[in-house]
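In: heads up, no residue letters with this:
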């Protein structure tokens, strides 16, 4: 019987779902993909979403052991550092975050002191590495394709898949970000679909079609049968063609440029200038044009 307890936290501003997963006996927890609120118009950050998680942790008397990032998100700023300062835990991500840091260090011409070596995080997971949340056994799985560094976390019969898969009626992640690869994405998806059919699957975003209410939990079996992009044995070539055609129509995420600068730093804001103010950089005409 699965012992892990899971509490989702849905952020309607970014359609992101964060999670607390915990061992009820040990009262030990991990937080997955926490959101730091950001208003692009005013340039202000706030902590409403993260404070909901903190309130829950305190109410359940949970000790945070891990703050797990599935990847360097392009649609929200990470609250990992904010949570760590208030609740502890190690901030962790896949070791290939170094590849992503190198890409975006160049794009943003980041400060000389920023090194693309992953040292901004407390722990870098290798593919297949095991770790514990209390007495719960967990495994980090490399699932590149959306970005080079995407990880999924398998915890006691449940898997947190980040952006690699969405709900079956929404499909799969895009693969046109720097370092993305639709062939890799297809193979990563099938690695997840090879898990036991009863495995509970928790996604990082939902974009509900047809006006349905947001959802974030499904199963491996439901994805195999019903995912609109990969279900029922869609071959790799067909998937790659679909992704290329679909990705060519997708807009750049609203928060990509501000969020990545924070997320490659494990949730830290950029260092302040000599006036005491931190700044985000917007590279002009640097991303590929759409259409």
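Out: The structure has been received and is ready for your questions. The structure displayed is predicted, hence computed values, not measured ones.

In: please count neighbours and contacts with C-alpha atoms only from this point.
Out: Will do.

In: what's near enough to touch the most centrally placed residue in the chain?
Out: By C-alpha atoms, centre = their mean, the chain has its centre lying nearest to residue 70, at 3.8 Å. Under the criterion of C-alpha atoms under 8 Å, 6 or more residues apart in numbering, the neighbours of residue 70 are 32, 33, 93, 94, 150, 151, 152, 153, 161, 162.

In: and it, how far is that from residue 228?
Out: 23 Å (C-alpha to C-alpha, to the nearest Å).

In: and the helix or strand where residue 244 lies, what's buried?
Out: According to DSSP states H and E, residue 244 maps onto helix 236-247. Under the neighbour-count criterion of 16 or more other C-alpha atoms under 10 Å, helix 236-247 has 236, 239, 240, 243, 247 buried.

In: now do the SS call for residue 159.
Out: Each residue gets one of three states, and residue 159 gets strand by DSSP: H, G, I helix; E, B strand; the rest coil.

In: put this next to the first one:
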């Protein structure tokens, strides 16, 4: 059972507008120990250029607050952006004391996704072995300073999808979106509209004041850009109570069959995410780049400090 009386973290929400991604730094305000969740490595598909602009913004925040990053957490193998996890680990390992090397972490079912992508993109098995520093079990707990975080399995969008419960905050990744956006697609390998519905219901059964921090936001034109916590109209979280009342796909009273039928029909008409092929090749490698360009993944102008796999 969740302890609703635990200490609350300091949460920094950083929006990356190109891919509509919310990145988070979550810290224990007493010890300054912290984690980073779902960081973005910038990539221009047309030129193949890699940039660390978004990740460096996170690093500036870490420096300004004197945070000690313990872990870099992924909610799942993203199909819409490249992860900056390995770049951040490299830089932070140099800046922090020798005893603090942030661990790159993800849920244990990443192995299923890796097997699928290995076949699809002919990734050498050696580049997937030990790609991550730690694979979380379901319901596993870990500390962020004096805070206790717990892992929650939230499949549906992808089979490996997890969230992180820290105090009364849940970092949901793509398992639920803000009420006026609704829900994520389920047509990736191992995805399931039934499982996604069940994951959203698990979240909506949490206490009404809990904050659900989403992995993305795509603000409708009708949204008030001056909403509290908004960045360029994008909102990082809403409460469980608000989601129950307003989520246009899974609000209270929505039946399983209704959601599955709608989501299945909707997904059948969606195009492939524009960075799917590039993102999956990096993200199943735990943030490491392929050694060279391929037809699926043009790579150029890579900063020297971005970690690549051995070629």
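Out: Right, received. Where do you want to start? Predicted, not measured: the structure shown is a model, and the values here were computed from it.

In: next, the TM-score between them, please.
Out: For these two chains in superposition, a TM-score of 0.92 is obtained (TM-score structural alignment, normalised by the length of the first structure); 275 aligned residues with a C-alpha RMSD of 1.3 Å.

In: which residue, neighbours along the chain excluded, lies closest to the equivalent of the residue nearest to the centre of the first structure over in the second structure?
Out: In the second structure, residue 70 of the first structure lines up with residue 75, judged by TM-score structural alignment. Spatial nearest neighbour of residue 75 of the second structure, chain neighbours left out: residue 162 (5.1 Å); criterion: C-alpha to C-alpha, 6 or more residues apart in numbering.

In: all helices of the first structure, in order?
Out: Counting by DSSP state H, one finds helices in the first structure at the ranges 48-59, 80-87, 97-108, 182-193, 220-226, 236-247, 256-263.

In: which of those is buried the deepest?
Out: Stretch with highest mean neighbour count among the helices of the first structure: helix 256-263 (a mean of 22; mean count of other C-alpha atoms under 10 Å).

In: post-alignment, that helix versus the second structure, mean distance?
Out: Aligned to the second structure and superposed, helix 256-263 of the first structure gives a mean residue distance of 0.4 Å (mean C-alpha distance after the TM-score superposition for the first structure).

In: show me what contacts residue 207 of the first structure?
Out: 15, 170, 214.

In: now residue 209 of the second structure
Out: Residue 209 of the second structure neighbours (C-alpha under 8 Å, 6+ apart): 168, 239, 240, 241.

In: what's it aligned with over in the first structure?
Out: With TM-score structural alignment as the criterion, residue 209 of the second structure matches residue 198.

In: closest to residue 119 of the first structure out of the contacts of residue 207 of the first structure?
Out: residue 15 (29.2 Å; C-alpha to C-alpha).

In: doesn't residue 203 make contact with the closest one?
Out: No: between residue 15 of the first structure and residue 203 there is no contact under C-alpha atoms under 8 Å: 10.7 Å.

In: more neighbours: which of these two?
Out: Neighbours were counted for residue 15 of the first structure and for residue 203 using other C-alpha atoms under 10 Å; residue 203 has more, 23 against 15.

In: now for that one: which residues touch it?
Out: 17, 160, 161, 162, 163, 165, 166, 167, 216, 217.

In: distance to residue 263 of the first structure added to those, as a markdown table?
Out: Output for the contacts of residue 203 of the first structure, formatted as a markdown table (distance: C-alpha to C-alpha, whole Å):
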| residue | distance to residue 263 of the first structure |
| --- | --- |
| 17 | 16 |
| 160 | 18 |
| 161 | 18 |
| 162 | 14 |
| 163 | 15 |
| 165 | 20 |
| 166 | 21 |
| 167 | 24 |
| 216 | 22 |
| 217 | 25 |
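
In: all good on my end, thank you.
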